[in-house]
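Visitor: Just to be clear, the model below is a prediction. Sequence and coordinates:
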Amino acid sequence: MAHYDPSLSSPSDEVNLGVSVNPHAKPTDFDFLAVIGKGTFGKVLLAKLKADGKFYAVKVLQKKVILKKKEQKNIMAERNVLLKSLKHPFLVGLHYSFQTSEKLYFVLDYVNGGELFYHLQRERCFSEARARFYTAEVASAIGYLHSLNIVYRDLKPENILLDYQGHVVLTDFGLCKEGIEPEGTTTTFCGTPEPPFYSRDMSEMYDAILHKPLQLPPGKSEASSHLLCGLLQKDQHRRLGAIADFLEIKNHVFFGPINWDDLYHKRITPPYNPNVRGPADLQHIDPEFTREMVPNSVGRTPEPTPSLATSSSNAFNGFSYISGEDGFL
């Protein structure tokens, strides 16, 4: 992976896209069609590139909100992980990123089979075979990140998408931690704490995570119960994966029916087909997002405000990226 040089001048608002019809990336390159996701710092929008009509998911983040919450390190970490993760079938791909004086833009693969959270909400429960398929694809993606010394720290159904065929796509790398050696640990408390020890009382929930025995609902197979107990073992040294990482997961009896090579190459037919009718099909995107109007400001290239432009561009120095180029702008 190439590294940016902080001593270089701040990146400009225009980014050379190489082979693209339009050599400069800017918001007006896109028709922004619908809101398909929301987060603390901005929105994810379905966008069509005017030059070739291709669809992308464009994550638009507000610089001032990121700076106010002192989260620029996490945003740069997300971008760095996206750069490293381009060659795995179950991780979302970054095509390029660029910035204006007010916003950061990630141009990502558009995945419209819906969040796993959305499907789980509607169906309440997956069969064990279906759960095994999704868990195996997620484990393959996490194993790949671990091989790059990257720890993914916000694994939850909201961050797992299905593509148009029903394969898993892991997204949202803002809480990833880079440079963690195999035996290393992190000390930051982060992520989404609720399952499976949820309590309305936060301190009670944190205490349960640390000390309360795991209670599994009845009706689960011995293999799945053993897997869950192993993954949720409170002693990190006895936790499943503590010794040989992904290899221990692959060899667990729960995944006995999985041929991992076939899984990686998508030769296993997904247990559920989203049956999307094309890129503009939003049937599996939560209406909570799609009924929201696309902000007019998202598609504009604003005139920079001098003070904000200076502080923002310095804070996000090295953000802009071109797919296929060895380096950043």
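Guide: Received, thanks.

Visitor: going forward, measure contacts between C-alpha atoms and count neighbours the same way
Guide: OK.

Visitor: What's the local residue count around Gly256?
Guide: Neighbourhood size, Gly256 [other Cα atoms under 10 Å]: 12.

Visitor: ok, and here's another one to check against it:
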Amino acid sequence: MTQLFEFDDEQLASKIEKLDLEEADEPEMPKVGEFASSDGVGSRLAKSYEVPIDLPYQAGKRKKKVTDFQPIKVLGKGSYGKVILVKDKSSGKLYAQKQLRKASMIVNAKNYERTLTERTILERVRHPNVVKLFYALQDFDKLYLILEYLEGGELFHHLSQERILSEKIACFYVAEIILALRHLHLHTGVIYRDLKPENCMLNRRGHLVLTDFGLSKVSTESSSLFGTAQYIAPEVIQGERYDSQCDWWSLGAVTFDLLTGSPPFTGNNNKKIMDKILTQKVKYPFYLSQDARDLLIKLLNKNPQKRLNCDIEFDNKRISTKSSLL
């Protein structure tokens, strides 16, 4: 475990600094309201906070230590760790510090695997719609992932306030999710497997950023049952071999959630929800436009071979023939 977090954090921070400078002139997006995580099959629980501070950041000349970051407040707690808002004492830059106890990894090997997976994926991914990893540190008791602080909070928080989003705003968020998933699928060979509004955060400009890669898989195929019940694809529930197509089902479920205020299938427990996913048809509200309905029908196809594959369709420039919503 001592080798888990050994990589050149200065080089990583320098690369991310360059990426930040390149993104500085990106256009503003539509705003929704005011700006304000899982073991196997999870449930929807979320809290969001707002700290309207953004100070300039420059990578230091020496390697960072845990003591270089001053804790400010707890942003959230999970089953085996928590996320704290911290400030770099030398620069004033704010970060989200994900803390994970080494003891929990010794007791539960899955916690170790998920931490290693998340660290590995975030180290290799460079995309504006995927959370950035700046440093990976450790002390005697804990491991620390120093991540990009996303002031906008969770998309779930805004959705709970607005109840439903207009198709214009939902389309913007869905398009950015597609960009992130395509990058993960095509450039890093990652199946995300846990797409839900709670894992979609907003940065200070309001752009969507995917977070929490503990359940992701660095592979082209898998057969493990992971995810959150309301958003799991049928082939995952059935224990079949599946690929990145499962993420496009989850995108359909998230899109349905944004436009209607709830996922397509709900229930009192995870088993009931997953039974409905396998056996029932999706009921579309009357107020959805034909474009929205067309996109949802193609994403929420129980047959992964017939489901809309945005990885392929965008490459062939045929997405417009599939749905004019995008």
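Guide: Sure, I can see it. It should be emphasised that the depicted structure is a prediction, and the values quoted were computed from it without experimental measurement.

Visitor: Report the TM-score for the pair.
Guide: Remark: TM-score between the superposed chains equals 0.69 [TM-score structural alignment, normalised by the length of the second structure]; 245 aligned residues with a Cα RMSD of 2.6 Å.

Visitor: what are the ranges of the strands in the stretch 101-250 of the first structure?
Guide: For the stretch 101-250 of the first structure, the strands defined by DSSP state E, counting those that start in this stretch occupy 103-108, 160-162, 168-170.

Visitor: The longest one corresponds to what range in the second structure?
Guide: Applying TM-score structural alignment, one finds that strand 103-108 of the first structure aligns to the residue range 142-147 of the second structure.

Visitor: Just the residues contacting that stretch, thanks.
Guide: 66, 95-102, 119, 131-138 (Cα atoms under 8 Å, 6 or more residues apart in numbering).

Visitor: what's the longest helix that the first structure contains in contact with?
Guide: The longest helix of the first structure (DSSP state H) is helix 128-147. Helix 128-147 of the first structure is contacted from outside by 85, 88-91, 151-152, 167-170, 182, 245-246, 249, 254-255, 258, 263-264, 270-272, using Cα under 8 Å, 6+ apart.

Visitor: 7 Å instead?
Guide: His88, Phe90, Leu91, Val151, Val168, Phe246, Phe255, Pro271 (Cα atoms under 7 Å, 6 or more residues apart in numbering).

Visitor: now those in CSV, with neighbour count and distance to Lys48 of the first structure?
Guide: Formatted as CSV, these follow (neighbours: other Cα atoms under 10 Å; distance: Cα to Cα, whole Å):
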residue, neighbour count, distance to Lys48 of the first structure
His88, 16, 24
Phe90, 26, 23
Leu91, 26, 21
Val151, 23, 32
Val168, 28, 23
Phe246, 19, 37
Phe255, 19, 39
Pro271, 16, 30
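
Visitor: Tell me which two in those are the farthest apart.
Guide: Val151 and Pro271 (28.1 Å; Cα to Cα).

Visitor: what's the counterpart of Lys69 of the first structure in the second structure?
Guide: Checking TM-score structural alignment: Lys69 of the first structure goes with Asn108.

Visitor: What is the burial count for its match?
Guide: Neighbours around Asn108 of the second structure, by other Cα under 10 Å: 12.

Visitor: Give me the mean deviation of the match of strand 103-108 of the first structure from the first structure.
Guide: Stretch 142-147 of the second structure differs from its equivalent in the first structure by a mean of 0.8 Å after superposition (mean Cα distance after the TM-score superposition for the first structure).

Visitor: hang on, isn't Ser97 of the first structure packed against Tyr321?
Guide: Yes: with contact defined as Cα atoms under 7 Å, Ser97 of the first structure counts as touching Tyr321 (5.1 Å).

Visitor: what number of residues lie near Tyr198 of the first structure?
Guide: Tyr198 of the first structure sits with 14 neighbouring residues when counted by other Cα under 10 Å.

Visitor: Map it onto the second structure.
Guide: By TM-score structural alignment, Tyr198 of the first structure lines up with Thr266.

Visitor: which residues of the stretch 1-150 of the second structure fall in strands?
Guide: 41-42, 69-77, 81-88, 94-101, 133-138, 142-148.

Visitor: Which one, of the ones you listed, ends up nearest to Asp275 of the second structure?
Guide: strand 41-42 (13.6 Å).

Visitor: quick one, helices of the stretch 201-326 of the second structure?
Guide: Listed in chain order, the helices of the stretch 201-326 of the second structure (DSSP state H, counting those that start in this stretch) span 234-237, 245-260, 270-279, 290-299, 310-315, 319-322.

Visitor: what about the first one, distance to the chain center?
Guide: On the basis of Cα atoms, centre = their mean, to the nearest Å, helix 234-237 of the second structure is displaced by 20 Å from the centre of the chain it belongs to.

Visitor: Contacts for it next, please.
Guide: Looking at what lies outside helix 234-237 of the second structure - Cα under 7 Å, 6+ apart - the contacts are Ser223, Leu225, Tyr242, Met274, Ile277, Leu278, Lys302.

Visitor: right, and the pair among those residues with maximum separation?
Guide: Ser223 and Ile277 (17.5 Å).

Visitor: The two - which one has more neighbours?
Guide: More neighbours surround Ile277 than the other of Ser223 of the second structure and Ile277, with 23 against 14 (other Cα under 10 Å).

Visitor: Alignment lookup: the more buried one to the first structure.
Guide: Checking TM-score structural alignment: Ile277 of the second structure goes with Ile209.

Visitor: Not counting sequence-adjacent ones, nearest residue to that match?
Guide: Spatial nearest neighbour of Ile209 of the first structure, excluding adjacent residues (Cα to Cα, 6 or more residues apart in numbering): Phe197 at 6.1 Å.

Visitor: got the contact list for the one you found?
Guide: Met205, Ala208, Ile209.

Visitor: Okay, it and Asp154 of the first structure: tell me how far apart.
Guide: Here the criterion is Cα to Cα, to the nearest Å. By it, Phe197 of the first structure lies 16 Å from Asp154 of the first structure.

Visitor: same thing with Gly241 of the first structure?
Guide: Taking Cα to Cα, one finds Gly241 of the first structure at 17 Å from Asp154 of the first structure.

Visitor: again with Asp261 of the first structure
Guide: From Asp261 of the first structure across to Asp154 of the first structure, the span is 26 Å (Cα to Cα).

Visitor: Compare those two (neighbour count), which wins?
Guide: Asp154 (18 against 10).

Visitor: quick one on the thing from earlier: and the contacts of Phe197 of the first structure as JSON lines, adding distance to Asn74 of the first structure?
Guide: Listed next are these as JSON lines, based on distance: Cα to Cα, whole Å:
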{"residue": "Met205", "distance to Asn74 of the first structure": "25"}
{"residue": "Ala208", "distance to Asn74 of the first structure": "28"}
{"residue": "Ile209", "distance to Asn74 of the first structure": "25"}
